[in-house]
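Have a look at this prediction, sequence included:
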Amino acid sequence: MSQDLESGHEGYALQDRSSMATVLSKRRKIDQELSQVKRKQEQLQPIQQALFDSTTSRDDHTSRVQVDSLESEITECFRRARSLAADAKSVSDMSNPRIHEQLTYMSENIRRHIEEYRRVQRAFATQLETQVRRRYGLVHPEASEEDIENGVQNILYGDEQAFQVQGMRSAKANEARDAVLQRSTAIRKIVEDLQSLNELFEEVGELVEMHQVPLENTVKNVENTVENYQKSTKLLDRAIISARNARKYKWWILLVCVLIVAIIVAVVVAWCKINNKC
């Protein structure tokens, strides 16, 4: 029987070590993906600045294509990181606090990188939108603030006709139009990526949150078990003390009985001697 128990414990220990090794392997791969995100962000920053600073249609198009490509690669890195975290969860015993701690770290690390990237992208999109609004206003000097805002929003939604200038006679107007359209395309790409990243952010969080209640229940059960064990131990201690006291009382009662019998015997013997009957 003891050999079966020992083999069972060994099996659980091996399984636990195997699960932990798998989780740590996934964590290393996730860290690699997030390192790639950082490197690609560093590459993305000067290209985004080039798009912002460009003054010709050709430079606009070249920079915008490069920006779109790097942004797609970064989003794909986050998708792979999310898949690795999901794989780690699927092969692990989430009731194991050590494994749950590792998955929590992976989830929070991915979410932290996503949030940082989203912040940078929102700021860049705001810069581009400000530039689009300014260039739209230059080409439409007669437009009111409301007309400019409506025109810009229409362009950002993909309506190229919203930037039509009567005749488009000047090269300057054509350059402005092309610049606005390139930037509006870049903004739409950022918005699409941010939507995907929002979904990834939520999915990664759910990997841990969906197991939080079962884990809390497990911890609570352990706490209850410990509490019950402590109560049982106290009751057992009291029972032992009571048993010991009971044994002491029995000996005292026996001693008292013996003394009483001895006293009675002594009284009887004395009475017999006095009356010459013994």
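Great, that's in hand.

okay, CA-based contacts and neighbour counts for the rest of this
Noted.

what about Glu10, how many residues close to it?
Glu10 is flanked by 12 other residues according to other C-alpha atoms under 10 Å.

meant to ask about Thr225
As a burial measure, Thr225 scores 12 neighbours (other C-alpha under 10 Å).

Likewise for His100?
For His100, using other C-alpha under 10 Å, the count is 20.

what about Glu6, which helix or strand?
Element membership for Glu6, per DSSP states H and E: helix 2-53.

Show me what counts as buried in the helix or strand just after that helix.
As assigned by DSSP H and E, the chain's next helix or strand after helix 2-53 is helix 57-90. Using 16 or more other C-alpha atoms under 10 Å as the test for burial, helix 57-90 gives 57, 60-61, 63-65, 67-68, 70-71, 74-75, 77-79, 81-86, 88-89.

The helix or strand following helix 57-90: how far from the chain's middle?
For helix 57-90, the following helix or strand on the C-terminal side (DSSP H and E) is helix 97-139. On the basis of C-alpha atoms, centre = their mean, to the nearest Å, helix 97-139 sits 17 Å off its chain's mean C-alpha point.

Against which helices or strands is helix 97-139 packed?
helix 2-53, helix 57-90, helix 145-156, helix 171-209 (3 or more C-alpha pairs under 8 Å, 6 or more residues apart in numbering; DSSP states H and E).

hold the first one in mind and look at this next one:
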Amino acid sequence: MEMQPLTGAPGAPYSQSSTPVPQRDPNALLNECREVSRNLDIVETRLPELQRLQKNFTSGGGASAQQVDGLSADIMTQYRGLADRVRRIKGQPDAGNPRNRPQIDVLDRRMKRSINQFQQAESQFRKEVQEQQRRQYMIVNPSATEQELDEVTAAGTDVQIFQQALMNADRRGQAQSTLRNVQQRHEAIQQIERTLMELQQLFQDLDTMIVEQEPMVQNIETKAEETNTHLEAGNVHVAKAVVSARAARKKKWICLGIVVAIIIIVIAIIFAYGATAGHWFG
């Protein structure tokens, strides 16, 4: 029985896996993209509510710093979770499939635009809080220079500067309420800075996710190429073994033919000798 190559032979032991491979849903990534997009719609509907609270806070309309911070933190948590989902989608092995790539790119751009909207709202809020700080300082120190006003809006120094200005202006009676308002706005500025830093980090994570996944994809491709190379090498060895077996069998038949021919020749010589001598047929 001849040996067969590993591929292309019916019933070859290594041509198929005996264990069925589970089939991945071809629409899984597209469905995930649609789900993330729907959740982005929900988050974006909360941004106008956040902006309304921020304006009420800076205008003294009744919104507290706790309300603003709470809603902002909640929205930040939602963006963080959605950005993580986008990164996981982009890291899937079939994310580069021509069927999936366009939709994933659309989702990635949509995610970044949405984060940018949140950044703009926070940046505008920071600007309004800083402007309010400047106005408050001008009230307690009308002769303040531009440098002093810039220092007032610098993180970490505004409370001390306000306190000193109130003491110098001899407005001790209103110091407590003014300092409380200043402290709230100072904490608001710090929270805004933390939020903006985290949003910037989300942008960087979205941009670096593909780079982080590329070595993994390359490794998968390398392993696949190595497997294919080994399979081809195995086929070559098997093909050589088949040729060798055929050659050995051919040599065996040649040797057998030579032996038979020799035996026939020997028998012919013996009969010829006996006939010539006349002893066998007389």
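Yep, that arrived. Quantities reported herein were computed from a predicted structural model and do not represent experimental measurements.

circling back: now do the helix holding Glu6 of the first structure: which elements does it pack against?
Counting contacts by 3+ C-alpha pairs under 8 Å, 6+ apart, helix 2-53 of the first structure is packed against helix 57-90, helix 97-139.

what's the angle between it and helix 171-209?
Going by axes from the mean of the first three to the mean of the last three C-alpha atoms, to 10 degrees, helix 2-53 of the first structure is angled at 170 degrees with respect to helix 171-209.

Ends of stretch 166-180 of the second structure, what's the gap?
13 Å (C-alpha to C-alpha, to the nearest Å).

quick one: contacts of that stretch?
Val140, Asn141, Val159, Phe162, Gln163 (C-alpha atoms under 8 Å, 6 or more residues apart in numbering).

Which of the helices or strands spans the last one?
Right, the one you point to is Gln163 of the second structure. Per DSSP H and E: Gln163 of the second structure is located in helix 158-168.

Could you check the angle that helix makes with helix 101-140?
Put simply, helix 158-168 of the second structure runs at 10 degrees to helix 101-140, going by the same axes, to 10 degrees.

Measure how far helix 158-168 of the second structure is from the centre of its chain, please.
The answer for helix 158-168 of the second structure is 50 Å, by C-alpha atoms, centre = their mean.

residues of that helix that come out buried?
Going by neighbour count (16+ other C-alpha under 10 Å), the buried part of helix 158-168 of the second structure is Asp158, Val159, Ile161, Phe162, Gln163, Ala165, Leu166.

who's in contact with the residue lying closest to the first one once chain neighbours are set aside?
Spelled out, it's Asp158 of the second structure. Counting by C-alpha to C-alpha, 6 or more residues apart in numbering, Asp158 of the second structure lies nearest to Val152, which is 4.5 Å off, once chain neighbours are set aside. With C-alpha under 8 Å, 6+ apart as the criterion, the residues that contact Val152 of the second structure are Gln133, Arg134, Tyr137, Asp158, Ile161, Phe162.

mean shift of stretch 79-90 of the second structure relative to the first structure?
Stretch 79-90 of the second structure differs from its equivalent in the first structure by a mean of 1.4 Å after superposition (mean C-alpha distance after the TM-score superposition for the first structure).

equivalent range in the first structure for that stretch?
Aligned using TM-score structural alignment, stretch 79-90 of the second structure spans residues 78-89 in the first structure.

next one: that stretch to chain centre, how far?
Centroid separation between stretch 78-89 of the first structure and its chain, computed with C-alpha atoms, centre = their mean, is 12 Å.

Make JSON lines out of the helices and strands packed on helix 2-53 of the first structure and add distance to Ser242 of the first structure.
Output for those, formatted as JSON lines (distance: least, C-alpha to C-alpha, whole Å):
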{"stretch": "helix 57-90", "distance to Ser242 of the first structure": "52"}
{"stretch": "helix 97-139", "distance to Ser242 of the first structure": "41"}
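
Arg185 of the second structure matches what in the first structure?
Residue pairing (TM-score structural alignment): Arg185 of the second structure is matched to Arg183 of the first structure.

Trp253 of the second structure - how many residues pack around it?
11.

Oops, could you answer that again for Leu236 of the first structure instead?
12.

cool, and Ile99 of the first structure?
21.

re earlier: roughly how far does the aligned partner of the residue nearest to Asp158 of the second structure in the first structure sit from Tyr249 of the first structure?
Alignment note: Val152 of the second structure maps to Gly151 in the first structure; criterion TM-score structural alignment. Here the criterion is C-alpha to C-alpha. By it, Gly151 of the first structure lies 101 Å from Tyr249 of the first structure.

for Tyr12 of the first structure, same thing?
Distance, Tyr12 of the first structure to Tyr249 of the first structure, by C-alpha to C-alpha: 50 Å.

Spatially, which residue comes closest to Phe125 of the second structure, not counting chain neighbours?
Gln54 (6.4 Å).

Tell me, how many residues neighbour the aligned residue in the first structure for that neighbour?
The equivalent of Gln54 of the second structure in the first structure is Gln48 (alignment by TM-score structural alignment). Neighbourhood size, Gln48 of the first structure [other C-alpha under 10 Å]: 20.

Quick one: residues contacting the most centrally placed residue in the second structure.
Nearest to the mean C-alpha position of the second structure, by C-alpha atoms, centre = their mean, lies Gly91 at 3.1 Å. Neighbouring residues of Gly91 of the second structure by C-alpha under 8 Å, 6+ apart: Met209, Ile210, Gln213.

rerun at 10 Å
Applying C-alpha atoms under 10 Å, 6 or more residues apart in numbering to Gly91 of the second structure gives the contacts Arg85, Met209, Ile210, Val211, Glu212, Gln213, Glu214, Met216, Val217.

Check Arg88 of the second structure too.
Contact analysis of Arg88 of the second structure by C-alpha under 10 Å, 6+ apart lists Leu82, Ala95, Leu206, Met209, Ile210, Gln213.

can you check Val258 of the first structure too?
Trp252, Ile264.

same thing with Glu203 of the first structure?
Residues in contact with Glu203 of the first structure (C-alpha under 10 Å, 6+ apart) are Arg82, Ser83, Ala86, Ser107, Arg111, Leu197, Glu209.

Quick check: the farthest pair among those?
Leu197 and Glu209 (18.2 Å; C-alpha to C-alpha).

Who has more neighbours out of these two?
Leu197 (21 against 14).
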